[in-house]
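A.B. asks: Sequence plus predicted model, see below.
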Amino acid sequence: MTAYSILDLVPVVDGGTVPQALANAAALAAHAESLGFTRFWVAEHHGMKGIASAATSVVIGHIAAATKTIRVGAGGIMLPNHAPLVIAEQFGTLDALHPGRIDLGLGRAPSSDQRVAHAIRRTLDSDPNAFVRDVVELQSYFADDGRTGISATPGAGADVQLYILGSSLYGAQVAALLGLPYAFASHFAPQMLDEALHVYRSSFKPSAVLDKPHVMAAMNIIAADSDEEAEYLASSIQQSFVGLRTGNPRQMQPPVEGYKASLPPHIVSMLDELLSCSAIGSLDTVKRGVAKFIDRTQADEIIVACSMFDHEKRERSLSLTAQTFNSL
């Protein structure tokens, strides 16, 4: 059976607060744990009013403390924003507090606009080879193999599972070269999904941590008791994508009846492309969509994005999603 997990952006809804968003994330993770989801990831994003997971390692600690068995981690940490030693210390601390449950997905995207990226990094000068070097340096801290001349405390000997994230061929090549599992962000950037998975699998080099390719693929799943209700609930994430792509990101908006039909054709086309790796509908509709996506990707694991305005409806969606995977 294909494993199933969750990617949560810890959404701040219109009229809501960051404390409420963080409380909802912890409750959602506990609910997901009860349903048999494998892992619960949060992502590093900065300068966005509708996302409360910027301090990603802190949020992971909060979620891990609210759960007992589900793996918790980053999907991901944008490594160019950080010194590898600092990330080793942060995730080494998380592993010490919650042993055997911490994942660390690594990406190289800025996770922000240029102005915010400059505020984080102070300089945007970069070496195209720095990401690979930083991943290897991070591995060295966890392995405590002496190659850096520094023993990370905490961090040395930590049992943190590393993943390479990507939405292009670059991440696939890095994951294959280093023999690490690969997670593709097809929930918002599906264009190169098939080619990237081919590159990863065909170029994969076994490593000490992984003897064969391991693919995670992301998809949006919004499930409800009817197709009509799910389409209505999906209008919140559609509004978020439109706002982001038109330079007007906001807190997550309440659903709007007939929202997509009200948009001009070029925006509808943009949404259809961005959300092409999605299953939105009743249990039967979602089951067909998930089965088709698994058949397409042959993924070892599906990581589910499920952003909604209403927390209870979101929990219901995850319950139906778990039923879907358990019935395949």
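C.D. replies: Structure's in. What do you need?
A.B. asks: contacts, neighbours, all on C-alpha from now
C.D. replies: OK.
A.B. asks: which SS class is the residue lying farthest from the centre of the chain?
C.D. replies: Distance from the centre of the chain peaks at residue 149, with 32.5 Å (C-alpha atoms, centre = their mean). Secondary structure assignment for residue 149 (DSSP: H, G, I helix; E, B strand; the rest coil): coil.
A.B. asks: Tell me the spacing between it and residue 253.
C.D. replies: Separation of residue 149 from residue 253 (C-alpha to C-alpha, to the nearest Å) stands at 50 Å.
A.B. asks: Next: residue 2.
C.D. replies: Distance of residue 2 to residue 253, computed by C-alpha to C-alpha: 32 Å.
A.B. asks: How about residue 22?
C.D. replies: To residue 253, residue 22 is 17 Å away according to C-alpha to C-alpha.
A.B. asks: And residue 215, by the same measure?
C.D. replies: Going from residue 215 to residue 253 by C-alpha to C-alpha gives 32 Å.
A.B. asks: which residues in the stretch 1-150 of the chain form helices?
C.D. replies: 18-35, 56-65, 84-97, 114-121, 130-143 (DSSP state H, counting those that start in this stretch).
A.B. asks: So which elements touch the following helix or strand past the last one?
C.D. replies: It refers to helix 130-143. Proceeding N to C from helix 130-143, the next assigned helix or strand is strand 161-166, under DSSP states H and E. Applying 3 or more C-alpha pairs under 8 Å, 6 or more residues apart in numbering; DSSP states H and E, one finds that strand 161-166 contacts strand 102-107, helix 169-178, strand 182-184.
A.B. asks: another one to put next to it:
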Amino acid sequence: MSLALSVLDLATVAPGQTARDSFANSVELARAAERTGYRRVWYAEHHNMESIASSATSVLIGHVAEHTASIRLGAGGIMLPNHSPLVIAEQFGTLETLFPGRIDLGVGRAPGSDQKTMYALRRDNASADRFPQDVVELQGYLTGNSKVAGVSAVPRAEGVVPLYVLGSSLFGAQLAAQLGLPYAFASHFAPDALHEAVAVYRERFRPSEQLAEPYVMAAVNVFAAADRDAAHAQRATAYRERTRRMIQRGPTRAEFTDAEIDAFLASPQGHQLASMTKYTAVGTPAEIRTYLTDFADSIGADELITAHHATAIADRLASLELTATALDLASEPIAGQPIPMC
């Protein structure tokens, strides 16, 4: 069987574009993923970021679901400390009712925002500490086994909304193992603890009603193009723009040339930022296939979540399609299918 691949769509708002453009691009990406054999497309909750339009994650999932037919769609993830578990259960119960057999729910404990935005979200500093209890409460609502007497999530879908734990540290790995849930590691921007976290998850995993054996997903950045130089140029452009966005936050918006950005990323001050994208596949389809299979083998991943970051939507679509071809996704009947026992 070919390695299972999925897509993480950050609903990026490219320079000169609008959020409406971003949503149209998300529909096109999901349709391409459905057509070429990807297992699922996930959207991440971010707030107060002008370049990312997926803040109302469940709304975006519903919009894309209306414009696709079979591929699984979900959150990768909902930042649960920002929300009531009951509200999230209601949202995803509604989505599963409208689009049966197609909805996933991944949850994480990061704020997906800065300190001021946390306050604006009415999120207190202790809310992340309740993450394990909130996951259990959410799971109860989704399965009709509410932990709060007299309270149920309405609507609760007839089908299953599979729950996933997202993380970038040992904490999420331990919780996913304890609850017997699939574990997705955010190695596309937080690579350091990947191997240790996966090892801990597998070692401590306890079977559950949802999952009999450990299921590991890992995120990886991808720039695939027919021409190697074009792929590397797309990578350079995307990561320069990403760096500009991160260092230009605040009232002062200084302009930086490409040479200045490159010099910063090569400096000791920029090393940490540059190292966040350690796991990046870039090149021709043959190079992408080698990188992704080696990366998956290094941790025994069951599924890779690919994030295609090229600035232009045409280049992102090409990257997604070339990667699918390189990994022979079309030969495997996996699109729209949940993982075992989910």
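C.D. replies: Good, I have the coordinates. These numbers were taken from a predicted model, which means no experiment stands behind them.
A.B. asks: re the thing from before, go through the helices and strands packed on strand 161-166 of the first structure and pick out the most buried.
C.D. replies: Across these, averaging neighbours per residue (mean count of other C-alpha atoms under 10 Å) puts strand 182-184 on top, at a mean of 28.
A.B. asks: so it matches what in the second structure?
C.D. replies: Taking TM-score structural alignment as the measure, the second structure aligns residues 183-185 with strand 182-184 of the first structure.
A.B. asks: That stretch vs the first structure - mean distance after superposition?
C.D. replies: Comparison of stretch 183-185 of the second structure with the first structure after fitting gives an average deviation of 0.1 Å (mean C-alpha distance after the TM-score superposition for the first structure).
A.B. asks: roughly how far is that stretch from the heart of the chain?
C.D. replies: Distance of stretch 183-185 of the second structure from its chain centroid, counting by C-alpha atoms, centre = their mean, to the nearest Å, is 9 Å.
A.B. asks: contacting residues around that stretch?
C.D. replies: When contacts are defined by C-alpha atoms under 8 Å, 6 or more residues apart in numbering, stretch 183-185 of the second structure is touched by residues 164-168, 172-173, 176-177, 194, 201, 214-219.
A.B. asks: cool, and stretch 280-294 of the first structure?
C.D. replies: The contact list for stretch 280-294 of the first structure, computed with C-alpha under 8 Å, 6+ apart, reads 220-231, 234, 277-279, 302, 320-321, 324-325, 328.
A.B. asks: Write the ChimeraX selection for whichever of these are buried.
C.D. replies: Selection of buried members from these for ChimeraX, criterion 16 or more other C-alpha atoms under 10 Å:
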select :220,221,222,223,224,227,229,230,231,234,277,278,279,302,320,321,324,325
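A.B. asks: so of the contacts of stretch 280-294 of the first structure, which ones are in helices?
C.D. replies: 227-231, 234, 320-321, 324-325 (DSSP state H).
A.B. asks: Residue 240 of the first structure: which of these is nearest?
C.D. replies: residue 234 (10.1 Å; C-alpha to C-alpha).
A.B. asks: Now that closest one: closest residue in space that isn't a chain neighbour?
C.D. replies: Of all residues not flanking residue 234 of the first structure in the chain, residue 222 sits nearest, at 6.6 Å (C-alpha to C-alpha, 6 or more residues apart in numbering).
A.B. asks: Now that the one you found has come up, it's in contact with residue 309, right?
C.D. replies: No: using C-alpha atoms under 8 Å, residue 222 of the first structure makes no contact with residue 309, being 11.5 Å away.
A.B. asks: Counterpart of residue 304 of the second structure over in the first structure?
C.D. replies: In the first structure, residue 304 of the second structure lands on residue 302 (TM-score structural alignment).
A.B. asks: Ok, residue 268 of the second structure next?
C.D. replies: By TM-score structural alignment, residue 268 of the second structure lines up with residue 266.
A.B. asks: before we move on, what about residue 321 of the second structure?
C.D. replies: Applying TM-score structural alignment, one finds that residue 321 of the second structure aligns to residue 319 in the first structure.
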